[in-house]
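Asker: what follows is a predicted protein model with its sequence.
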Amino acid sequence: MTPVSYLLDISRLLARADYAVPTGIDRVELSYAQYLLTHKREQSYFCAMHPVGIAGGIPTPLAEEMIEALAAKWGGSTVSTSASRLKRKIRRKILYSPLPKKPRIVHILVSHHHLTRPRVIRNILKRTGAKFVPILHDLIPLEYPEYARPGEPARHAVRVQTILDYAAGIIFPSHAVRDAFMPYMEKHSRQIPVGLVPLGVNVKKEEDLLPPTLACPSRPYFVCLSTIEPRKNHLLLLQAWRRLAEQLGDRAPVLVVIGKRGWENENIVDLLDRCPSLKGHVLEYNELPDQDVIHLLKNCRALLFPTFSEGFGLPLAEAFSFGVPVLCSDIPVLREVGAGIADYLDPLDGPAWIEAILDYTTNSARRRDQIQRINYWKPFTWESSIVGTLDSVCEFKLFN
């Protein structure tokens, strides 16, 4: 029997090639591309959508060059190959490059890129004869429109409809997302096979990392790792830190905020930029290479994750992979991903967060107990995650 082939869409990687640091979804798409090149090279093909709305194939050597350049750039290396130059070269090529047409081929879309353009998806499937298997990371714009950019709920509704119209199978990163999606299938009388595959983490050894370029704060410190936007609830942490700074002065712990500034965040930015009480107590880094993020994370008292909603919660898994305790919101998806190991707090209960932060500033029993619990947590690597997706594709029985 002819083996299944895989057509991976790397449109998001192209769109993000000019950025200094990746987002969580960027890392997902990059990890899939690296795995397929390493383990399924003869069965793997790559494609992308040009901004004008035309999709085309990417020769494997060129895709590999781009993926290696991005991995090096986002890993903090000085690279001779320009990811931006490769992006331009690939975009010129895909305007004229054919898509592969194989008897048993699956089109995998790891990001939500161009799900708002159903004609592009339909055109790819028509030209390749492929079965479409996307990953749906969350339904947050529909469940919590107050945390989305203007117009995003309507765009996400189109993404959901595109999946309902064209998907032959769907991968979800958590029970929470799968359960939220099931009513949409029922409403549209669709029975699409689904797979539940947690996202992976990069478990890096010390010797594999470049040396860090910055030092950790001299005082005990905590890390918040996420895009600065209302849904992530940075406001709770900044208000807590203002209280800690006013009460403890130079004895207060330090808050290290790592993440790019997002949208609808004026109140948060006002505090970061102009609040006198936070000066010297809150450090903000918008673009850090991996080795610096890991260095700060591994040496902090705890990761703080007071988010209101998530599709998975990758920072929690990344912290646990380094043995770092986590204080996070008590929401179902984080209990699922964290296996009940983290310390869970109401994302609106400021006094409870201050109490927990003070506990974790010292070598308290509360902190020691969580570190012991983390020893029982087993990281889900990217290899096991991607193998899980490919196994689900087989279980979907997409071909006769």
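Answerer: Good, I have the coordinates. Worth saying up front: this structure is predicted, and the values here are computed from it rather than measured. Numbers count the residues shown, from 1 in each chain.

Asker: contacts and neighbour counts: CA atoms only from here.
Answerer: Will do.

Asker: number of residues surrounding D179?
Answerer: D179 is flanked by 11 other residues according to other CA atoms under 10 Å.

Asker: let me know the helix or strand that it is in.
Answerer: Using DSSP states H and E, D179 falls within helix 175-187.

Asker: report all helices and strands that that helix contacts.
Answerer: Counting by 3 or more CA pairs under 8 Å, 6 or more residues apart in numbering; DSSP states H and E, the packing neighbours recorded for helix 175-187 are helix 332-338.

Asker: ok, and what's touching the following helix or strand past the helix it packs on?
Answerer: Going down the chain from helix 332-338, the next helix or strand is strand 343-345, by DSSP H and E. With contacts defined as CA atoms under 8 Å, 6 or more residues apart in numbering, strand 343-345 is touched by 306, 326-330, 352-353, 370.

Asker: restricted to helices, list these.
Answerer: Among the contacts of strand 343-345, the members falling in helices (DSSP state H) are 352-353, 370.

Asker: including distance to V203 and neighbour count, could the residues you listed go into CSV?
Answerer: What follows is the ones in helices among the contacts of strand 343-345, written out as CSV (distance: CA to CA, whole Å; neighbours: other CA atoms under 10 Å):
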residue, distance to V203, neighbour count
A352, 32, 13
W353, 29, 23
Q370, 20, 18
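
Asker: just the closest of those residues to F222, please.
Answerer: Each of the ones in helices among the contacts of strand 343-345 was checked against F222 using CA to CA; the closest is W353, at 12.3 Å.

Asker: any idea how far A302 is from the closest one?
Answerer: Distance, W353 to A302, by CA to CA, to the nearest Å: 12 Å.

Asker: one more: H137?
Answerer: From H137 to A302 the distance is 26 Å (CA to CA).

Asker: higher neighbour count, these two?
Answerer: Shown here are H137 and A302; by other CA under 10 Å, A302 has more neighbours (24 against 20).

Asker: ok, which stretches of the stretch 51-200 of the chain are strands?
Answerer: Using DSSP state E, counting those that start in this stretch, the strands found in the stretch 51-200 of the chain span residues 55-58, 105-109, 131-134, 170-172, 194-196.

Asker: ok, structure two:
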Amino acid sequence: MSSELLLDVTRLVARSWTKRSATGIDRVCEAYGSHFRERARAVVQHRGVVKVLSRRDSDKLFEMLLQPGESFRSKVLRFAPLALARSPSRIDGNGMLYINPSHTDFDLPTHHEWVAKSNLRSVYFLHDLIPLTHPRLTSAHAVKRHLGRVRGLLRHGYGAIVNTRATMVELTKFASKRRLGLPPVTVAPLAGAELQRASASASNRAAPCINDEAEPYFLAIGTIEQRKNYGMLLRVWERMASEYGASCPKLIIVGQEGPQSSAIFETYRAKPELSRFVRFETGARDGDVANLLEGARALLMPTHAEGYGLPVVEALQHRTPVIANNIPSFQEIGQGIPMLLDVEDEGAWKRAIGRFAFTDHERDRQINMMGHFVPPTWQNHFAIIDPWLESLANDEQVAIKRMQVEC
């Protein structure tokens, strides 16, 4: 695919500015920026205000975003005022594709008005429907916004990208239940990060202070929030500490603090004995995670819901066994390797962790199967996406169907 398109980089700008650790959605935005930078004009938006950068300014912005460095803020402050001032809010796209690889603002009616008035064909990456399928795990505001995103995609989108068949099933159910049309949907699995070990001098927090032969430890990765179900792991470790005493294996939870994380930390602090065996790493870098994965007895993923689950892919790439919740996305991406358990059965989790801490045939089975794991790659992802986008750009029947839906 070589024709020009528009790529929304709003989330990339925000993450580079705040310097926060990358989430799964952030990694997708980075991959889309890298792949499309040679043919894309950058779009930035904020609550209905949209700017479309020229190709020249887009090239400069992509360069800054994909290699942010310590001077990113000063570069943006010099670049943005003039670039935004000369960037139109609306263009005549003549049916050009607009790709939004994050969840940025397509819940807003003003966003879809901009798409229509700019004569664009919008393609949205829907990473999950979790706020709608599991509303108790998030806030009412998050549910409302995600409902707007999914409705907006179904009513106005020319196409939808999803990461698993499980997400496509949920989207299809939602559309059918509400009698909304479904635009063309493609499933393109996500590549895990190529995590490189940090040197001992670069990392004094993570793997260098753990000897996995003397101290077996387990790893949990993901934003510290209610949905990840870390409270269950804390309960399991409390029971294990009581049963195993000083020989209890360790648990390292890696992730930045997210919504409702305070309740998890309160539970942790209320049980002082847990500090001997459980620790949180809220500032770990990719190299630290690579070190930790290589020595862990297993990655633990008791999350209640996931659209994909990049840590599972990354653990399997590092030949690290996985114990995870038995949910459709993990069944799909795990390729039959992880041990999948019901998170309602905490006893089963305790028994599995206890066995994995030492020698266990199930852990050996996983290690023996690692050679059969086929990790998703970005090359394969875009081998699916590029021809599909080309078909959307050239298919007038899609345009006619979308016009009928909107009318």
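Answerer: Yes, it's here. Predicted model only: the values in this text are computed from it and were never measured.

Asker: sorry, back to before: and which of the contacts of strand 343-345 of structure 1 is nearest to V269 of structure 1?
Answerer: Of the contacts of strand 343-345 of structure 1, the one sitting nearest to V269 of structure 1 (CA to CA) turns out to be P306, at 17.2 Å.

Asker: give the equivalent position in structure 2 for the closest one.
Answerer: For P306 of structure 1, the aligned position in structure 2 is P302, judged by TM-score structural alignment.

Asker: got the contact list for that match?
Answerer: Taking CA under 8 Å, 6+ apart, one finds 228-230, 232-233, 323-325, 343 in contact with P302 of structure 2.

Asker: go again using 6 Å as the cut-off
Answerer: Applying CA atoms under 6 Å, 6 or more residues apart in numbering, we find P302 of structure 2 in contact with 229, 324-325.

Asker: for D286 of structure 2, see how far away the counterpart of S385 of structure 1 in structure 2 is.
Answerer: Counting by TM-score structural alignment, S385 of structure 1 corresponds to H381 in structure 2. Using CA to CA, we find H381 of structure 2 at a distance of 22 Å from D286 of structure 2.

Asker: how far apart are the helix or strand containing M369 of structure 2 and its match in structure 1?
Answerer: If you go by DSSP H and E, M369 of structure 2 is part of helix 361-369. Superposed on structure 1, helix 361-369 of structure 2 shows a mean distance of 1.1 Å to its aligned residues (mean CA distance after the TM-score superposition for structure 1).

Asker: the aligned partner of F280 of structure 2 in structure 1: neighbouring residues, count only.
Answerer: Mapped onto structure 1 by TM-score structural alignment, F280 of structure 2 lines up with E284. Using other CA under 10 Å, E284 of structure 1 has 15 neighbouring residues.

Asker: measure the closest residue in space to E284 of structure 1 that isn't next to it in sequence to Y344 of structure 1 for me?
Answerer: Of all residues not flanking E284 of structure 1 in the chain, V257 sits nearest, at 4.7 Å (CA to CA, 6 or more residues apart in numbering). Distance, V257 of structure 1 to Y344 of structure 1, using CA to CA: 20 Å.

Asker: R368 of structure 1 too?
Answerer: 15 Å.

Asker: please apply the same query to S277 of structure 1.
Answerer: Counting by CA to CA - S277 of structure 1 and Y344 of structure 1 are separated by 27 Å.

Asker: between those two, which one's more packed in?
Answerer: Per other CA under 10 Å, whichever of S277 of structure 1 and Y344 has more neighbours is Y344, with 20 against 17.

Asker: the more buried one -> structure 2?
Answerer: By TM-score structural alignment, Y344 of structure 1 lines up with L340.

Asker: do W241 of structure 1 as well
Answerer: Per TM-score structural alignment, W241 of structure 1 is aligned with W237.

Asker: leaving out the residues flanking it, which one is nearest to that match?
Answerer: Spatial nearest neighbour of W237 of structure 2, excluding adjacent residues (CA to CA, 6+ apart): L274 at 7.3 Å.

Asker: P183 of structure 2 contacts G159, correct?
Answerer: Yes - look at P183 of structure 2 against G159 with CA atoms under 6 Å: they come within range, at 5.2 Å.

Asker: these two: who's more crowded?
Answerer: Taking neighbours as other CA under 10 Å, P183 of structure 2 and G159 compare with G159 leading, 24 against 20.

Asker: ok, now which ones touch whatever residue of structure 1 lines up with the more buried one?
Answerer: Aligned counterpart of G159 of structure 2 in structure 1: G169 (TM-score structural alignment). When contacts are counted by CA under 6 Å, 6+ apart, G169 of structure 1 touches 133, 192-194.

Asker: among the residues you listed, who's most crowded?
Answerer: Going by other CA under 10 Å, V133 tops those with 24 neighbours.

Asker: show me what that residue aligns to in structure 2.
Answerer: By TM-score structural alignment, V133 of structure 1 lines up with V123.

Asker: in contact with its match, which residues?
Answerer: 99, 157-160.

Asker: repeat that with 10 Å
Answerer: 7, 97-101, 153, 156-161, 183-185, 389, 392 (CA atoms under 10 Å, 6 or more residues apart in numbering).

Asker: again, but for A399 of structure 2
Answerer: 95, 121, 158, 392-393, 405.

Asker: repeat that for 8 Å
Answerer: Y158 are the contacts of A399 of structure 2 under CA under 8 Å, 6+ apart.

Asker: that one sits in which helix or strand?
Answerer: helix 396-406.

Asker: cool, and C47 of structure 1?
Answerer: Going by DSSP H and E, C47 of structure 1 is part of strand 44-49.

Asker: so which elements touch that strand?
Answerer: strand 5-9, helix 11-15, strand 55-58, helix 60-74, helix 83-94.

Asker: so it matches what in structure 2?
Answerer: Under TM-score structural alignment, strand 44-49 of structure 1 corresponds to residues 40-45 of structure 2.

Asker: how big is the offset of that stretch relative to structure 1?
Answerer: Counting by mean CA distance after the TM-score superposition for structure 1, stretch 40-45 of structure 2 comes out at 1.4 Å.

Asker: run through who's touching that stretch.
Answerer: 4-10, 50-55, 58-59, 61-62, 105.

Asker: understood, closing this out.
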